[in-house]
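A predicted structure for the sequence below; I have some questions about it.
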Amino acid sequence: MRASISTALLVFVGACVDNQYPPLDPAVDPLTEGEWYRPTTTTTWQWQLQVREGQAGLNTSYAVDVYDLDLFDVSAEQIAALQDQDRRVICYFSAGSWEEWREDADAFDRADLGAKLDGWAGERWLNIRSPKVMEIMLARLDLAVQRGCDGVEPDNVDAYTNHSGFELLAEDQLAYNRALANAAHTRGLAIGLKNAGDQAVELVDYYDFSLNEQCHEYDECAQLQPFTQAGKPIWNAEYVSPDNLATAQAAAFELCPRAEAADIRTLVLPLELDDAFRVSCD
């Protein structure tokens, strides 16, 4: 999801919680050798995290290379069925926020839950310096392996630029994001950098693709170009208001030439990511 961005990058206003944990080390080398899925700049994709009311199930009819689906909601059988059609499956989970409805929500320490995410009910920022938080994220990566996912899309990995309730530095985020990437690769999983364009240069060697929300709208696409330059795809989703197919088609008419020129795989999608409509620039 796209969180509201603060202009203060290092120190946050509001109630902050002192960090009681030693920081992770950001100076770790990327794991680049191994057997895991590596998409290219021409890889096409579909993103559906919810099934809308009245829909029979996931819509798997799109002729794309990759489906990005919710780790906790997609079954091993659904993943295997897509892979049998020569599709790859990326599995979404939030690596930076606590979600009250998740099956492992009770595993978190209450002290590691920070401020509420603006606009997202039931979610709180996590203290990414906490060993317990990392332990739970490693368990989620293990679940992705068990389900048969080809890769993962960890969300909310930009807490240091938000009002998280914790005094997080850019170095804290960099260390956390690098640790996640190396842990995914150790397990044979591809991993994507979600938003977090401020750290694209520092993280491109660790991540296999970029997944961005609204880089055209917010004029952030140029931040992500290190991925394209490294032969790694930028998958982008744009949202529209009002949230309907006609508005999406009109928006695509204007932004798709820019996406094509920047070699970005852009979709115009509903904010709920429920397949209510889909307009692709490919």
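Sure, I can see it. Residues are numbered from 1 along each chain as shown.

switch to C-alpha atoms for all contacts and neighbour counts from now on
Will do.

quick one: contacts of the longest strand along the chain?
When the chain is parsed with DSSP state E, its longest strand is strand 88-94. Residues external to strand 88-94 that are found in contact with it (CA atoms under 8 Å, 6 or more residues apart in numbering): 49, 65-72, 79, 82-83, 140, 144, 149-156.

need the next SSE after it, C-terminal direction.
strand 97-99 (DSSP states H and E).

what helices or strands is that following strand leaning on?
strand 123-126 (3 or more CA pairs under 8 Å, 6 or more residues apart in numbering; DSSP states H and E).

downstream of the strand it packs on, the next helix or strand is which one?
That would be, after strand 123-126 and using DSSP H and E, helix 131-147.

which residues of this structure fall in strands?
45-47, 66-70, 88-94, 97-99, 113-116, 123-126, 151-155, 190-194, 209-213, 234-238, 265-268, 279-280.

tell me which of those strands lies nearest to residue 251.
Checking the strands of the chain against residue 251 by CA to CA gives strand 265-268 as the closest, at 7.8 Å.

residues in contact with residue 98?
105, 113, 123-126.

oh, I was asking about residue 256
Counting by CA under 8 Å, 6+ apart, residue 256 has contacts 266, 281.

presented hereafter is structure B, for comparison with structure A:
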Amino acid sequence: MTHAVPILRRCLLLAVVAALALASALFSEAAAQAATTKTLPPVAGSFDYQIGGDYPPAAGVQIVSRDHGGNPASGLYNICYINAFQTQPGKSGDWAESLILHKPNSTERVEDEGWPGEYLLDIRTATNRSAILAKVKVWIDECASKGFDAVEPDNYDSYTRSTGLISDEHAVEFMKLLVQYTHSKNLAIAQKNTLELASRADSIGIDFAVIEECGVIWPDADGPECPAVFEAFGNRVIDIEYTDAGMTRACTAYAKVFSIVQRDEAVTPNGPRKTCPGSNPADTQAPSAPTGLTATGSTGSSVSLSWSASTDNVGVAGYDVFRNGGKVGTTTGRTYTDTGLAAATTYQYQVKAKDAAGNVSGGSNTVSKATLSGGTSKACSATFVVTDSWSGAFDAEVRVKNTGTTAIGSWKVTWNWPAGQRVTESWDTVLTQNGGAVTAANDSQNGSIAAGSTKALGLMASGNVPSPLPTVTCTAS
């Protein structure tokens, strides 16, 4: 005899478990989105591969890849190249011998036969991966501090040259660490080549691909790899060709779909560079004017500004900031701190957007802001940003910027919810809520902020996204 009640209970239990699992997955995804403000390269943007050395990009170039030892190109989307899975030629002495892969029961290192002097790093254990990451983090920090937009970690496919000593799973586990740390620095991250693992890119969190010679038909292949690359990454691809035949195949099928450039194999500074015929038509359309220009704070010698993004038919390359009618600075972001000002003085500001072709937008609204009386001080400003939303809840960040002239050791922000919203989760902060009033202070890890730098706290709240967004007040000490 069948008993309906126990069966019903089991069905309900299974439903609850499934619902909890779905909620956990959604929360993890939302938290991951809230944790980074990365930007991706412009689709099919004109590209130059400059890892052999920096030089002025040609007119119309929108994206540049340079070595982490170089500097980003002003006003362009910049990718920072690092050799994350192998040593650089002549630099193996920078690594502990225990972190370099050796042949079994031997002191002989495993070398990349295609690149003499490059030795594979031993990523087979969690301990080694952590130690290698500690060194690579220094380079990623360097990329972030210089103002690059993304990181290109090379030799993800080193496991294919390890004579079976390193597995694809070892490579994936190390790439996960690279993705997590790169995103924590608000940088996007590329997959370099390694089409064998392209199907796992989305689940790992890789943002786009940098591929070499997808237009070449290799001796053991029936056709070029570009179709497989496009199937895996769509138009989130940057392709570098080194031969005329490969360039012709790639351009014939994918010109204006993703970025394609032909360089010499040595990637010589100011060396040969070709683009697809007709892929760079003259761009005569200016971006839209920036909106929402706001003075977010001031000190005795500086004024901090923020504004909303402009749009462009190809892509916005940057913003020029004007004080009292004269240009005082350029930035690729949407915030700017004007420094070196006189105390107790009122200044007027306006912002204009520009694209890679040199087209300049109309001016934004004009704002006035007075500097404080006195000289150096500790001060901060804060901006409330919604990073994701769904029915009855949303994720947000409060981004705290040190607008003073000296480092601050701690900060506190306050705001009021307008319509019954309530914080349900928070991270990187000590947060309390009393009715609609919210107070959030730094935790033990992120209180110190250098002058001009920014740190963020994250939260999840119940209720609808407030409109307008709450005004956040910041104090520093």
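Looks like it came in fine. In this text the structure is predicted, and so the values were computed from the model without any measurement.

quick one on the thing from earlier: any chance of the strands of the first structure in CSV, plus distance to residue 169 of the first structure?
As requested, the strands of the first structure are exported to CSV (distance: least, CA to CA, whole Å):
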stretch, distance to residue 169 of the first structure
strand 45-47, 31
strand 66-70, 29
strand 88-94, 19
strand 97-99, 17
strand 113-116, 15
strand 123-126, 14
strand 151-155, 18
strand 190-194, 18
strand 209-213, 22
strand 234-238, 26
strand 265-268, 31
strand 279-280, 36
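
same check for the contacts of residue 98 of the first structure, but in the second structure.
Mapping the contacts of residue 98 of the first structure onto the second structure (both residues aligned by TM-score structural alignment, their matches' CA atoms under 8 Å) leaves 105, 123-126 still in contact.

neighbour-wise, which one of those leads?
residue 126 (29 neighbours; other CA atoms under 10 Å).

can you tell me how far that residue is from residue 176 of the first structure?
Residue 126 of the first structure is 12 Å from residue 176 of the first structure, where distance means CA to CA, to the nearest Å.

and if you look at residue 57 of the first structure?
Counting by CA to CA - residue 57 of the first structure and residue 176 of the first structure are separated by 34 Å.

more neighbours, those two?
Each of residue 57 of the first structure and residue 176 has its neighbours counted (other CA under 10 Å); residue 176 has more, 22 against 10.

counterpart of the more buried one in the second structure?
Matched by TM-score structural alignment, residue 176 of the first structure corresponds to residue 174 in the second structure.

cool, and residue 186 of the first structure?
In the second structure, residue 186 of the first structure lands on residue 184 (TM-score structural alignment).

please name the nearest non-neighbouring residue to its match.
Of all residues not flanking residue 184 of the second structure in the chain, residue 36 sits nearest, at 6.0 Å (CA to CA, 6 or more residues apart in numbering).

residues in contact with that neighbour?
Taking CA under 8 Å, 6+ apart, one finds 183-187 in contact with residue 36 of the second structure.

again with residue 31 of the first structure
Residue 31 of the first structure touches 182, 185-186, 206, counting by CA under 8 Å, 6+ apart.

biggest separation within those, which pair?
186 and 206 (11.8 Å).

between the two, which is the more surrounded one?
Set side by side, residue 186 of the first structure and residue 206 show more neighbours around residue 206, with 22 against 16, by other CA under 10 Å.

can you get me a residue count around residue 145 of the first structure?
With other CA under 10 Å as criterion, residue 145 of the first structure counts 19.

distance of it relative to residue 185 of the first structure?
11 Å.

of the kept ones among the contacts of residue 98 of the first structure, which pair is most distant in space?
The widest separation within these (CA to CA) is 12.8 Å, between 105 and 125.

mind listing what's buried in the longest helix along the second structure?
In the second structure, assigned by DSSP state H, the helix with the most residues is helix 4-34. Of all the residues in helix 4-34 of the second structure, those buried under the rule 16 or more other CA atoms under 10 Å are 30-31, 33-34.
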